[in-house]
Structure formats: structure tokens, C-alpha cells
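# based on what follows, work out the 3D shape:
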Amino acid sequence: MFFNSDTAPDAPFAIAFVGNDGTGKSTMSKAVQKRLAPDSRVRRVDKWDVLRDDIYPEYAFMGDDLPQLRRCTSNMQETTRTLFLFWTLHGTLKPEVVEGADFILLDGYWPKHAASEMRYSGQSGLVREAVKLMPQANLTFYLDLDPAESWRRRTADPDIPLVPYECGLDPSLSEAAFMEHQTAVRNQLVEWSDSYGWHRIDAARTQDEICQQVLEIVDQAVGKKMHVAV
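This next block holds a predicted model:
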């Protein structure tokens, strides 16, 4: 599977939003989706979309209870969880979903999970091999935020309760456990951001400021090929 490139000029242009828990990845991907040019065909993809049997009927056996699935994921044994998470990530990008789109917005994508699984399982080789299976996004925006602010945002969200996976697999869900894990993940993401040339965004800024910055970068990258409303 290829995203837009010189060898696949008609393939969709993929934009990934990555970062720690609570940095606003879903919020920003939704905001950008609304502000891209109205004549663009935009599809937003999240790993948990596999629970939508109208789009992914092959995964209907999993049911549709996302809160339960998030809790169960925390309890999986290490290797199983790594394989499961990358299975869902890869499974959402089936050709029927991405074909025909101008833009694919990847909500979260693989980096947070790769960083977490490298920390949890210690099997960096397995994680790196799984990452190789994931198509490379054309642009990656790393939403960087102090873990203390991430904690404030996550605990203020009544719709998506914290799970042990966000807290170093600590069932206490304590602030200390969250901070320790998220700091370690953040350090890894900063390293990857520098290595892979991601666009590092200060996620403490307002939603409008971040969205405008993202759209300007997207426009610079694809403006000559497709219109972007900036």
C-alpha cells in the first residue's frame, strides 16, 4: 500500500497526528478535516474504527464496546498486545477505505503505541518490524505537550475514562503512574520526531492556532497539486 508519492501520484496524501495521550490528536484531526478545501475528498482513520461493522464487517466478531476493549487491551500479555494493536492499525487501512480519497487523516497512528510497547514489552525488535509494515505518512504532526497538562486534559474528559495502558499498566490510574509513563513515551517521541523529520507542534496553543499552522504546512506540501483552504 502506498500513499501519495512520485510513483503513486494518484494515491491519497496521508497526514498523521501523533503524540502522547491527551495532546489533542483526535480533536485536531477532526478540526483539520473540517477546514480542508470543501472540494477535497477527506477520510479520517482511527485504529478503533475496526469496531464499525458498516466499514469493517470482517471485524464484527469484536463487537462494538470500545470502553471494554480499551480495558482488555491493558490486560493482554505483552507480545499479544503488541501484535493486536498493530493488527488494528494496519487493518483500518484496507484499500477500500483509502482509495478514492485526496487526503487520509491518521488519528494517532503507530508512534504512541510503538513507544509504549517498547517500554512495556522490551521487545524493540518486534515493535520495529511491526512499524515497517505501516505505510509512511506524507506529513506527520507531532503534538507535543507537557505530561502535566496531558493529565489535566485526560482526567477532565468524562467520555473517555483513563485505562491502565495510559498509566504504565498501573491499575491505580494514579497521577504519578500516568506522569512516569507519559514522560517516557514523550522522550521517545521527541527522539523519533527529530530522526524522522516530523513537524513538532506546541499542543499548548489554541486549537485555531494549531489548525492554522497545520493547514499552512499542508498547503506548502500539496498546494500545487490540490487546493487547501488555509
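
# please count neighbours and contacts with C-alpha atoms only from this point.
OK.

# how many neighbouring residues does the residue nearest to residue 62 when sequence neighbours are not counted have?
Nearest non-adjacent residue to residue 62, counting by CA to CA, 6 or more residues apart in numbering: residue 51, 6.7 Å away. Around residue 51 there are 22 other residues, counting by other CA atoms under 10 Å.

# surely residue 51 meets residue 68?
No - the criterion here is CA atoms under 8 Å, and residue 51 misses it with residue 68 at 11.9 Å.

# please enumerate the strands of the protein.
For the chain, the strands defined by DSSP state E cover 13-19, 42-46, 103-107, 139-144, 199-202.

# quick one, the fourth one and strand 13-19 angle?
An angle of 10 degrees separates the directions of strand 139-144 and strand 13-19 when computed by axes from the mean of the first three to the mean of the last three CA atoms, to 10 degrees.

# can you list contacts of strand 139-144?
14-20, 23-25, 186, 193, 198-204, 214, 218 (CA atoms under 8 Å, 6 or more residues apart in numbering).

# to compare with the earlier structure, here is another sequence to fold:
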Amino acid sequence: MLINITGGDGVGKTTQTILLGAWIEEAFGCPVRFATKGEVLDPVRYPEGRMFGCSYSELAEDIVTSMQGFSRSLFLFYLSAAQICRYPPKSGEVVLLDGYWVKNLGTEAALGIDARWLEGVGMAYPEPDVTLLLDMPPERVLPRQLAYKPYECGFAEVVNDHTFLENQRRVREALQPMAKRNGWPIIDADQDIERLQADLRRVLFPEIEARLGLREPAR
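Next up, the predicted model:
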């Protein structure tokens, strides 16, 4: 089973995905695997990872910054493709995707790449059984005091609250219509970690139960 948790930068995708993984393993007794783009750099699990020769932070903060146009988009989409091509979901396994190619549709559309073209590329990927959009106004992300990366700020010359807000508004404008068009649940991420996790579990419980034929044990 493929579950994608997507959304803009700073909305809590990674934190919530980790919490969901622990819950699914305990509640349903099935194996859970996390798929993050950075794992493709591991030459042990991904032989092609030898071509990178850098850390994921170097790739994300320096090398990607020098990439241009749709070639950058294709490279970022490749990171998701490599995961699914080499390690497709096994029977009875839940694979949790941290953003998947959908996240990069939002970020690349914010940088001026045609969203329709990006979505067309994404059609070649396996469709997740469930995609959830964690949504919140970028202004509400600021109190979290993130260490912004250039990509999150649209490659602006100055990386600060203003450039982060401008870029993340464009990301949100790309992701919200896509979620509505595809019928993905849009979850209010502007709440504390525990309440957000509870909302995600309420949505995912029947989906996991229906697809895996498992039932959460009584507590």
C-alpha cells in the first residue's frame, strides 16, 4: 500500500509521517517502509547512488540550486522514480511517501515550470492508494523558525521570511487545486502535532483496513 503525505515546506510532513509509521506498525501489525528522496544517494541500496558523490544536504542546498528549468524538474522527479522502480511495495507492506513527486510539482510550478507538464510527467508514476495534503497558510509556518533553504525560497538572492512566504504561497496555489481536482483529503496542518496526527489517523484508518484487511486491535 502506498500512502503519500504531501504539502509545502514546513507544514510537518516528515514529523507526521514518522508518527504514522509507528502507529501503523503497532495498530495493524504490518511492516512499514519510509521513502524519502535522500535515500537514493545510498550506494548500498541504490547502486546508481555512486554517481552523486555528495551528501543530501549538498545536493539539496547547493547542486540543485545550479540546475536550470525543466532539467531540474526531471532530476527531482527522478529521485522519486528511483525509489519506486527499485523497491515497489510488497504485499502487505505500507510504504509512506514523504511528498513524492507531487511535492515537487508544487515547488517546481512555483519556479515557473508548467504545472500541466509536470502533472503529465507524474502520470507515469504508480498512483498512491491515498494522498493527503497537509495545508496551512505559509504565514503560520514562520513561528516554527525554520532554517530556510534556497530552494524553499524560490532561489531568491536573499533567503529570509519574505522570500520564503512569497515562494510558499505559489507552492500552495499549485497544490490546493490539484488536491481538489483529484479528491485528495486536505488536512488542516495549522494545529499542534497530536491533533494533526489524530486527524490523519481518522482518515487513514478505514483506508488501511479496507486495503489490507486488517483491523486495529482493541485497547
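
# what's the TM between chain one and chain two?
The TM-score (TM-score structural alignment, normalised by the length of the second structure) is 0.88; 213 aligned residues with a CA RMSD of 2.0 Å.

# residue nearest the middle of the first structure, spatially speaking?
residue 108 (0.7 Å; CA atoms, centre = their mean).

# looks like residue 25 of the first structure contacts residue 16 (just checking).
No - using CA under 8 Å as the test, residue 25 of the first structure is too far from residue 16 to be in contact (9.0 Å).

# what's the match for residue 180 of the second structure in the first structure?
In the first structure, the residue matched to residue 180 of the second structure (TM-score structural alignment) is residue 194.

# related to what we said a few turns ago, any of the contacts of strand 139-144 of the first structure buried? List them.
Neighbour counting over the contacts of strand 139-144 of the first structure (16 or more other CA atoms under 10 Å) leaves 14-20, 23-25, 186, 193, 198-201, 203-204, 214, 218 as the buried ones.

# the counterpart of residue 108 of the first structure in the second structure: what's it in contact with?
Using TM-score structural alignment as the criterion, the counterpart of residue 108 of the first structure in the second structure is residue 99. Neighbour list for residue 99 of the second structure: 4-7, 13 [criterion: CA under 8 Å, 6+ apart].

# over to residue 66 of the second structure?
By CA under 8 Å, 6+ apart, the contact set of residue 66 of the second structure is empty.

# what do we get in the first structure for it?
Counting by TM-score structural alignment, residue 66 of the second structure corresponds to residue 75 in the first structure.

# and that match, how far is that from residue 167 of the first structure?
To residue 167 of the first structure, residue 75 of the first structure is 13 Å away according to CA to CA, to the nearest Å.

# could you do residue 68 of the first structure as well?
Distance of residue 68 of the first structure to residue 167 of the first structure, given as CA to CA: 17 Å.

# from the contacts of residue 99 of the second structure, pick the one nearest residue 47 of the second structure.
Using CA to CA, residue 4 is the member of these that lies nearest residue 47 of the second structure, at 25.0 Å.

# what's the counterpart of that closest one in the first structure?
With TM-score structural alignment as the criterion, residue 4 of the second structure lines up with residue 16 in the first structure.

# surely that match touches residue 103?
No - the pair residue 16 of the first structure / residue 103 is not scored as a contact, 10.5 Å apart, by CA under 8 Å.

# excluding chain neighbours, what is closest to residue 114 of the first structure?
Using CA to CA, 6+ apart, the closest residue to residue 114 of the first structure is residue 127 (6.1 Å).

# contacting residues around that neighbour?
82, 114, 117-118.

# aligned to it, what sits in the second structure?
Counting by TM-score structural alignment, residue 127 of the first structure lines up with residue 118 in the second structure.

# from residue 148 of the second structure, how far out is its match?
In terms of CA to CA, residue 118 of the second structure sits 24 Å off from residue 148 of the second structure.

# cool, residue 126 of the second structure as well?
Taking CA to CA, one finds residue 126 of the second structure at 31 Å from residue 148 of the second structure.

# okay, the two: which has more neighbours?
Taking other CA under 10 Å, residue 126 of the second structure and residue 148 do not tie; residue 148 has more neighbours (16 against 12).

# for residue 150 of the first structure, see how far away the counterpart of the more buried one in the first structure is.
Mapped onto the first structure by TM-score structural alignment, residue 148 of the second structure lines up with residue 162. According to CA to CA, residue 162 of the first structure and residue 150 of the first structure sit 12 Å apart.
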